[in-house]
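> Could you work out the structure for the sequence below:
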Amino acid sequence: MDTQALAAFIEVADSASFTRAAERLHLSQPAISKRLKALEEQIGHRLFDRVGRSVLLTDAGAALLPYARRALQTVEDGRRALSQLSGQVSGRLSIGTSHHIGLHRLPPVLKRYVHQFPDVDLDLHFMDSEDACEAVLAGRLEMGIVTLPLQPLIHLDSGVVWPDPLAVVTAPTHPLAGQRRVRLEDLARHPAVLPDEDTYTHRIIRAELQARGVAPRVRLATNYLETLKMLAAIGLGWSVLPESMIDDSLCRLNVQGFKPHRDLGWVRHTGRAVSGPARVLLELLSETH
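Here you go, the predicted structure:
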């Protein structure tokens, strides 16, 4: 079977949309439809039903999907293994990373990388850390550079690159700003703006608070730390942000017994071959400690 057709089939199945699949594969929607039509003719079964605006797998599509995933993963593993045979580091490296890491941590590493290995085609995707881990598990990405989960995920190897201590912050005009010490009970009486509850960072913060019997009053949640910084700075609520983001627009609170911490680092699938481009990136990341 044509691996490009299988890739189109998997993307449409995962996104339930021809349009989103075309965007992810950097193709036109007619090109996606053409590849799927060729695949359907080859196997003799219709793979999708269109119901209104929804795209649903047929029984044949659902049966084919796990085999298509394994076939593409096997081909990708072969490509990665072959890339190790040559002394020259080249080929494609697909990475998922969060906006925060991509803006604040990765640029110096990637600058060195593209200078030292110009023959590597970096395929960089910005997404939530949780989605990047899922994409690595599914074989859509080779690596994630992410906020590491509280508990290790099955089939994911990981390594800490940047310890990332967090701090409670408010606007300088907040009622708690300027106090020498703040109790958690006092903090809980004021509204908070925090990372979305589905994020690893939110889970880290909430676990720390729950261990001390405190439940935050969340006024607003978003995945973007830069947005949270702005919301806290204008006085919408207190927040928890990386210490590295604190500047004159924020006031750091000294909260008794509350020192949340997260780790930023890499993840990769334990059952997949490591390509040459991924190997040298892991070496560069290990040097950034």
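> CA atoms for contacts and neighbours, from now on please.
Fine.
> dump the residue contacts of the residue nearest to A188 when sequence neighbours are not counted.
Spatially, and ignoring its direct neighbours in sequence, A188 is nearest to P216 (5.2 Å; C-alpha to C-alpha, 6 or more residues apart in numbering). Applying C-alpha atoms under 8 Å, 6 or more residues apart in numbering, we find P216 in contact with A188, P191, A192, L209.
> try 10 Å this time
184-185, 187-194, 205-206, 209-210 (C-alpha atoms under 10 Å, 6 or more residues apart in numbering).
> Now tabulate those residues in CSV and tack on distance to A167 and neighbour count.
Converted to CSV, the contacts of P216 look like this (distance: C-alpha to C-alpha, whole Å; neighbours: other C-alpha atoms under 10 Å):
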residue, distance to A167, neighbour count
L184, 13, 18
E185, 17, 14
L187, 13, 19
A188, 15, 16
R189, 18, 11
H190, 16, 17
P191, 16, 17
A192, 13, 25
V193, 13, 24
L194, 12, 30
I205, 10, 21
R206, 14, 18
L209, 13, 19
Q210, 17, 11
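> Which of these sits closest to G271?
I205 (31.4 Å; C-alpha to C-alpha).
> chain center to the helix or strand the closest one falls within, what's the gap?
Assigned by DSSP states H and E, I205 belongs to helix 200-210. Put simply, helix 200-210 sits 18 Å off its chain's centre (C-alpha atoms, centre = their mean, to the nearest Å).
> so what does it touch, helix or strand wise?
helix 129-138, strand 143-147, strand 191-195, strand 239-242, strand 261-269 (3 or more C-alpha pairs under 10 Å, 6 or more residues apart in numbering; DSSP states H and E).
> Redo these as JSON lines? Include distance to Q179.
Below are these laid out as JSON lines (distance: least, C-alpha to C-alpha, whole Å):
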{"stretch": "helix 129-138", "distance to Q179": "34"}
{"stretch": "strand 143-147", "distance to Q179": "31"}
{"stretch": "strand 191-195", "distance to Q179": "17"}
{"stretch": "strand 239-242", "distance to Q179": "16"}
{"stretch": "strand 261-269", "distance to Q179": "22"}
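> Sequence B follows; please return its structure for comparison with A:
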Amino acid sequence: MTLNQLRAFVAAERLGSFTAAAAHLDIAQASVSELIRRLEEELDALLFVRGSRRLSLTAAGAELLPYARESIAAADEGTRAVTSLGSLGGGTATFGVLRNADFYLLGNLVQTFHRKYPAVRVRLVGQNSAETAAAISAGEIEAGLVVLPVDEDDLIITPLMQDEVLYVSSDPERVAEPITVEEFAQRRLVLYDAHFGWRDPTRRQLADRAQLAGVRIEPLIEIEHVEAALKLVAAGIGDTIVGSALLSSPAFPPGLHTASFAEPLFDTIAFARKRGRPLSRATRKLARLAEDAISEVRGLEARPRS
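So this is what the prediction gives:
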């Protein structure tokens, strides 16, 4: 059973003859007759009573008619949806962003995209990079920005920029010189991303360095959000780490001081998508806007800091 057969059947019933159905479908009358014949043969049932001036349905034809109409309507609706998506007159863009997206000029991403493509629905998911990578791999979102490293082998990874990770303290003496991983492990630490812990990409880099140095990093306090960690550091409770993009944010409290690691540490921000799965046009456009925002941050980071 094909859509062409069902279209011929529905048109013949509505217009009352194979000739009128052929004109409506812009095909030969013989083609309509053949489509109906094959459909009847497949169903092993007559669908029309022939011989009268106007076709009339048999009991089998009347039974088939509502299902045929539903099938055609569903196919047409699917065609319209895909066509709308291709023209960005509809569809849905699904994209994962860094949980601290605002620090990378991504806060206005949805507004910018919506102004350009107001008919497209947007699903923007902000979460830890480990979770974003898993969601892309599972097909829950199409693509996203992640901090490397991530473990998903079925992803295509395109690095976009490096953001230096800095040590942060309220005590200026602690940041007078670059800090070694051994010194870092001895400090009273307030680390964020508590849920993912050492699965977090930045923390994974620190853990690898600590292992090579023969030390263990054990934070005094673990919480979820970097903003909360910085407030605790400002209160003198402990020290933490941040990406350099955060330094110009209002979330970075006054009176805090930073230092590089003795062996500089960097977050590599990358674009990730699933291997072998083409992106919808809407998501490609959203990804391009996100990459443009990251490029702008990269340009700002290249400027000397005052």
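> care to give me the TM-score?
Here the TM-score for the pair of chains, by TM-score structural alignment, normalised by the length of the first structure, is 0.62; 207 aligned residues with a C-alpha RMSD of 2.8 Å.
> hang on, the earlier thing: which residues touch the helix holding I205 of the first structure?
Counting by C-alpha under 10 Å, 6+ apart, 128-130, 146-151, 166, 184, 188, 194-197, 212-216, 221-223, 240-241, 257-263 sit against helix 200-210 of the first structure.
> aligned partner of W266 of the first structure in the second structure?
Aligning on TM-score structural alignment places W266 of the first structure opposite F271 in the second structure.
> shouldn't its match be in contact with I136?
No - in this structure, F271 of the second structure is not within contact of I136 by C-alpha atoms under 10 Å, at 11.1 Å.
> Can you name the residues that contact the aligned partner of W198 of the second structure in the first structure?
Under the alignment (TM-score structural alignment), W198 of the second structure pairs with E197 of the first structure. E197 of the first structure makes contact with R203, I204, I205, R206, A221, T222, N223, according to C-alpha under 10 Å, 6+ apart.
> Mind listing what's buried along stretch 93-106 of the second structure?
93-101, 103-106 (16 or more other C-alpha atoms under 10 Å).
> just the helices in the stretch 51-200 of the first structure please.
Along the stretch 51-200 of the first structure, the segments classed as helices by DSSP state H, counting those that start in this stretch run 59-83, 99-104, 106-116, 129-138, 184-188, 200-210.
> Now find how far off-centre the shortest one is within its chain.
Put plainly, it is helix 184-188 of the first structure. 31 Å.
> To what extent does that helix diverge from the second structure after superposition?
Superposed on the second structure, helix 184-188 of the first structure shows a mean distance of 3.5 Å to its aligned residues (mean C-alpha distance after the TM-score superposition for the first structure).
> For that helix, which helices and strands make contact with it?
strand 217-222.
> The strand it packs on against the second structure, how far on average?
Counting by mean C-alpha distance after the TM-score superposition for the first structure, strand 217-222 of the first structure comes out at 2.0 Å.
> Can you turn the buried part of the contacts of helix 200-210 of the first structure into a ChimeraX selection?
Per 16+ other C-alpha under 10 Å, the buried members of the contacts of helix 200-210 of the first structure correspond to this ChimeraX selection:
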select :128,129,130,146,147,148,149,166,184,188,194,195,196,215,216,221,222,223,240,241,258,260,261,262,263
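> roughly how far apart are I217 of the second structure and V49 of the second structure?
Remark: distance between I217 of the second structure and V49 of the second structure (C-alpha to C-alpha, to the nearest Å) = 84 Å.
> Please tell me I have it right and W162 of the first structure contacts G265.
Yes - counting by C-alpha under 10 Å, W162 of the first structure does reach G265; the two are 6.3 Å apart.
> Give the burial count for G243 of the second structure, as a bare number.
18 (other C-alpha atoms under 10 Å).
> could you check the angle helix 129-138 makes with the strand ranked longest in the first structure?
Scanning the first structure for the strand with the most residues, using DSSP state E, yields strand 156-170. If you take axes from the mean of the first three to the mean of the last three C-alpha atoms, to 10 degrees, strand 156-170 of the first structure sits at 180 degrees to helix 129-138.
> Dump the buried residues of stretch 93-106 of the second structure into CSV; add distance to E13 of the second structure as well.
As requested, those are exported to CSV (distance: C-alpha to C-alpha, whole Å):
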residue, distance to E13 of the second structure
A93, 40
T94, 42
F95, 46
G96, 49
V97, 52
L98, 56
R99, 57
N100, 60
A101, 57
F103, 62
Y104, 60
L105, 59
L106, 55
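> Looking at the residues you listed, which is nearest K116 of the second structure?
For these, the nearest to K116 of the second structure is A93 (13.0 Å; C-alpha to C-alpha).
> and the closest one, what does it touch?
85, 113, 120-124, 141-143, 279-287.
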